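Novice: Kindly generate the corresponding structure for this input.
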Amino acid sequence: AGLLAFHRQDGDEQWRTTFTIITRTGEDAAGEVHDRMPVFVTPASWSTWLAPEKLEKDQVGDVLDLLDVESRAVASTLRTRPVSRAVNNVRTLDRRDAGLIEAVTRGGGDR
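Specialist: Here you go, the predicted model:
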């Protein structure tokens, strides 16, 4: 889940766009990799999440509960696998190298 915002800065006529990825405590396999994970929204809840109306105070809890249920459900389906340590070096990795996400055997396979 994320938030998209448009705003003008100090009388500037040009609109600026910002995007925020909402995170939460890592769960299941995602929690094994990192202590935070993105909040997940499934297609079944897109219309609720993307509704353009401002939420009333009494609706906020329902939306937060929905995000919690959705995130836990998706997190329970995630699986991890060891990959090359090369993914840890953003200065030298080639982002187009599909081999970066290929499974490697534990204790070996580092490039």
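Novice: Every contact and neighbour count from this point should use C-alpha atoms.
Specialist: Will do.
Novice: Now do the buried residues in the helix or strand encompassing Trp46.
Specialist: Counting by DSSP states H and E, the element that carries Trp46 is helix 46-50. The neighbour-count check on helix 46-50 (16 or more other C-alpha atoms under 10 Å) flags Trp49 as buried.
Novice: Could you report the neighbour count for Glu70?
Specialist: Glu70 sits with 17 neighbouring residues when counted by other C-alpha atoms under 10 Å.
Novice: Any buried residues in the helix or strand hosting it, and which?
Specialist: For Glu70, the enclosing helix or strand under DSSP H and E is helix 57-75. By 16+ other C-alpha under 10 Å, the buried positions in helix 57-75 come out as Leu66, Leu67, Glu70, Ser71, Arg72, Ala75.
Novice: please give me the structure for this one as well, since I'd like to look at both together:
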Amino acid sequence: MITLKNLLEAIKAEHQITTQNELAALLSQNELLVQQIQTADARHWVHFAKNTFDGWYCIRTPILNTFHAYYQERGQNCWGEDVFTEQSEAIAAVIFMSGVWDQVPLALSK
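Specialist: Okay, the predicted model is just below:
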């Protein structure tokens, strides 16, 4: 299984993305990429389904019209919740808020 960090490294290298808005724009046009991010190995504490693990979460609300991005520790929401109407924006936000994006180097163009 691919790790989230490795997947983000490939995205950065292929698309030369540097900002949260650029990532959100890419995700809004690529449902397969959204699915890959959501199923990547969460060893970097970014989760897309409710659980008791510590880390960053991007969760669709039960009524399926908003997405919530927040940090959870010991099963409790520790930091404020950002609410998004677009899934792509919520995913990009949680990736940037978690700091995992900054851990991935930007590949130089050849």
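Novice: Kindly provide the TM-score of these chains.
Specialist: The TM-score (TM-score structural alignment, normalised by the length of structure 2) is 0.24; 48 aligned residues with a C-alpha RMSD of 4.4 Å.
Novice: How about the contacts made by Arg36 of structure 1?
Specialist: With contact taken as C-alpha atoms under 8 Å, 6 or more residues apart in numbering, Arg36 of structure 1 is in contact with Thr23, Arg24, Thr25, Gly26, Ala30.
Novice: how close does it get to Thr20 of structure 1?
Specialist: According to C-alpha to C-alpha, to the nearest Å, Arg36 of structure 1 stands 14 Å off from Thr20 of structure 1.
Novice: again, but for Ser47 of structure 1
Specialist: Here Ser47 of structure 1 is placed at a distance of 19 Å from Thr20 of structure 1 (C-alpha to C-alpha).
Novice: Could you do Met37 of structure 1 as well?
Specialist: Distance from Met37 of structure 1 to Thr20 of structure 1, by C-alpha to C-alpha: 13 Å.
Novice: and these two? which has more neighbours close in?
Specialist: Per other C-alpha under 10 Å, whichever of Met37 of structure 1 and Thr20 has more neighbours is Met37, with 19 against 10.
Novice: you'd agree that one is in a strand?
Specialist: Yes. Counting by DSSP: H, G, I helix; E, B strand; the rest coil, Met37 of structure 1 is found in a strand.
Novice: from memory it sits against Ala29, does it?
Specialist: No. With contact defined as C-alpha atoms under 8 Å, Met37 of structure 1 does not reach Ala29; the gap is 10.0 Å.
Novice: Let me have the contacts of Arg36 of structure 1 in JSON lines, extended by distance to Gly61 of structure 1.
Specialist: Output for the contacts of Arg36 of structure 1, formatted as JSON lines (distance: C-alpha to C-alpha, whole Å):
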{"residue": "Thr23", "distance to Gly61 of structure 1": "17"}
{"residue": "Arg24", "distance to Gly61 of structure 1": "16"}
{"residue": "Thr25", "distance to Gly61 of structure 1": "18"}
{"residue": "Gly26", "distance to Gly61 of structure 1": "21"}
{"residue": "Ala30", "distance to Gly61 of structure 1": "24"}
